[in-house]
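K.L.:
I need the structure of the sequence given here:
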Amino acid sequence: MTIIEFIEARIAEDEQIATKAGTGKYARWDYAGDCDSASNGEVYYPDTRTVIRHMNGHESISYDCVTCDSEGLTPSVTEEIGPHIARHDPARVLHEVEAKRKLLDLSRRWLVSRGGQDGEMSRKNALDILRLLAAPYSDHPDYQKEWA
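P.N.:
Modelled structure (predicted):
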């Protein structure tokens, strides 16, 4: 397996998992913290906002949650973890997939560029980019040490 094939496979896995995790109103996640009674301190889908009208005339807001404890009463994530989970929502991962594919295409073009000093520099840059794209997946069993 080449480094390019390895990166293509990992990007495809990331895309598949992100697509399964959320599309449409479930693609974007948010976290408001414990102070927000509408999300109850959970990571939630902001596009699922529901206004609940109570018998006493008051209104409250509710969201579908990404995280939730079994009873739905107390937050299942902490203030340190919630923002991290929300920041890496499926929508962001799919944007990263797109960017990684563009870097991969750029690297391919540089690898097949003409010779000469500029060609050597392009080749070195391409290999550097490929190593950097592979690095986050270094714990994968197909990762090869020489790519580090």
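
K.L.:
Going by C-alpha atoms from here, please, whenever you check contacts or count neighbours.
P.N.:
Will do.

K.L.:
Which element, helix or strand, includes the spatially most central residue of the chain?
P.N.:
Centroid-nearest residue in the chain: V93, 2.7 Å away (criterion: CA atoms, centre = their mean). For V93, the host element (DSSP states H and E) is helix 90-111.

K.L.:
which of the residues in that helix are buried?
P.N.:
Using 16 or more other CA atoms under 10 Å as the test for burial, helix 90-111 gives 90-94, 97, 100-101, 103-104, 107-108, 110-111.

K.L.:
any idea how far the closest residue to the residue nearest to the centre of the chain other than its chain neighbours is from W29?
P.N.:
Setting aside the residues directly before and after it, V93 is nearest to A18 in space (CA to CA, 6 or more residues apart in numbering), at 6.3 Å. Distance, A18 to W29, using CA to CA, to the nearest Å: 12 Å.

K.L.:
one more, for comparison:
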Amino acid sequence: MSKLWARREAWLSSRNARKQQTYDAAAVAAFVRDHVDRPAVERRRAYQRRVGVMDDLIQWMRVQLDEDERFARAATEGPWFLRDESIIGADGTEVVAGGRLGGEASVFESTADALHIVVHDPVRVLREVDAKRRLLYEFDRRANHVRRTELPATGGVWDDLLRMLALPYVDRPGYRDEWRPRPAGAGAGGETTRCGSDRRGG
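P.N.:
Reported below is the predicted structural model:
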């Protein structure tokens, strides 16, 4: 009986030693990651900040597109066209009535103003909303794939294009300056790059 007890105690002691070694190795690795390899830690934190910034932009853009769609669907059904000095909807409704032919002043400063309104009718707006939503889906999917495979990571060109897509909405509440595109020619870290055709000399 004493031999069996001794073997049991030896086995328990060996198992506890292995557990302690495993714990010590994990603790050392965590310490190195968090305290010794500071550049890697900073890259990871910067990566997480960038991902958060772009995820926020995607969510904000979805809200703006929902707003665009709401306005377009509430307007007179398109397509619109210009007749004399009036803008006419798909069902013949006068969206904007002109006045010059009736002896009154025109409601438009110029025909170009009227044409601009017609070109941006609800049909056009709804098509743009649909196209931009498709782009947002691709931005979210492809940029996140790039981020998962690169550290320090960005969404590459996808993040740049997303920033550009949001530019028309800079005057809307909630837009953040950090979402603005980098200046033309700036690299991922903000440094200025030059195309090969711009280089001087050999």
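
K.L.:
what's the TM-score for these two chains?
P.N.:
With the length set by TM-score structural alignment, normalised by the length of structure 1, the two chains reach a TM-score of 0.71; 120 aligned residues with a CA RMSD of 2.4 Å.

K.L.:
Over which residues of structure 2 does the helix holding V93 of structure 1 lie when aligned?
P.N.:
Per TM-score structural alignment, the counterpart of helix 90-111 of structure 1 in structure 2 is residues 122-143.

K.L.:
Next, the distance between the ends of stretch 27-43 of structure 2.
P.N.:
Taking CA to CA, the first and last residues of stretch 27-43 of structure 2 lie 21 Å apart.

K.L.:
W29 of structure 1 corresponds to which position in structure 2?
P.N.:
Checking TM-score structural alignment: W29 of structure 1 goes with W80.

K.L.:
Spit out the contact partners of that match.
P.N.:
Contact partners of W80 of structure 2, counting by CA atoms under 8 Å, 6 or more residues apart in numbering, are 87-90, 118-119, 121.

K.L.:
Pull the residues that contact stretch 134-148 of structure 1.
P.N.:
The contact list for stretch 134-148 of structure 1 (CA under 8 Å, 6+ apart) reads 3, 6-7, 10, 131.

K.L.:
For those, pick the one with the most neighbours.
P.N.:
I7 (22 neighbours; other CA atoms under 10 Å).

K.L.:
I figured Y45 of structure 1 was touching T67, is that so?
P.N.:
No - taking contacts as CA atoms under 8 Å, Y45 of structure 1 lies outside contact range of T67: 9.9 Å.

K.L.:
who's more crowded, these two?
P.N.:
Y45 (23 against 17).

K.L.:
Name the nearest residue to the more buried one, ignoring sequence neighbours.
P.N.:
Leaving out its chain neighbours, the residue that sits closest to Y45 of structure 1 by CA to CA, 6+ apart is W29, at 4.8 Å.

K.L.:
can you check T48 of structure 1 too?
P.N.:
T48 of structure 1 sits nearest to Y63 (CA to CA, 6+ apart), 5.3 Å away.

K.L.:
Quick check: the gap between the one you found and A86 of structure 1.
P.N.:
For Y63 of structure 1, the distance to A86 of structure 1 equals 14 Å [CA to CA].

K.L.:
One more: V77 of structure 1?
P.N.:
11 Å.

K.L.:
shared neighbours of those two, which are they?
P.N.:
Contact criterion CA under 8 Å, 6+ apart; residues shared by V77 of structure 1 and A86: V43.

K.L.:
Now restrict the contacts of W80 of structure 2 to buried residues only.
P.N.:
Among these, those scoring as buried are 87-89, 118, 121 (criterion: 16+ other CA under 10 Å).

K.L.:
what do we get in structure 2 for the residue nearest to V93 of structure 1?
P.N.:
Aligned by TM-score structural alignment, A18 of structure 1 pairs with A72 of structure 2.
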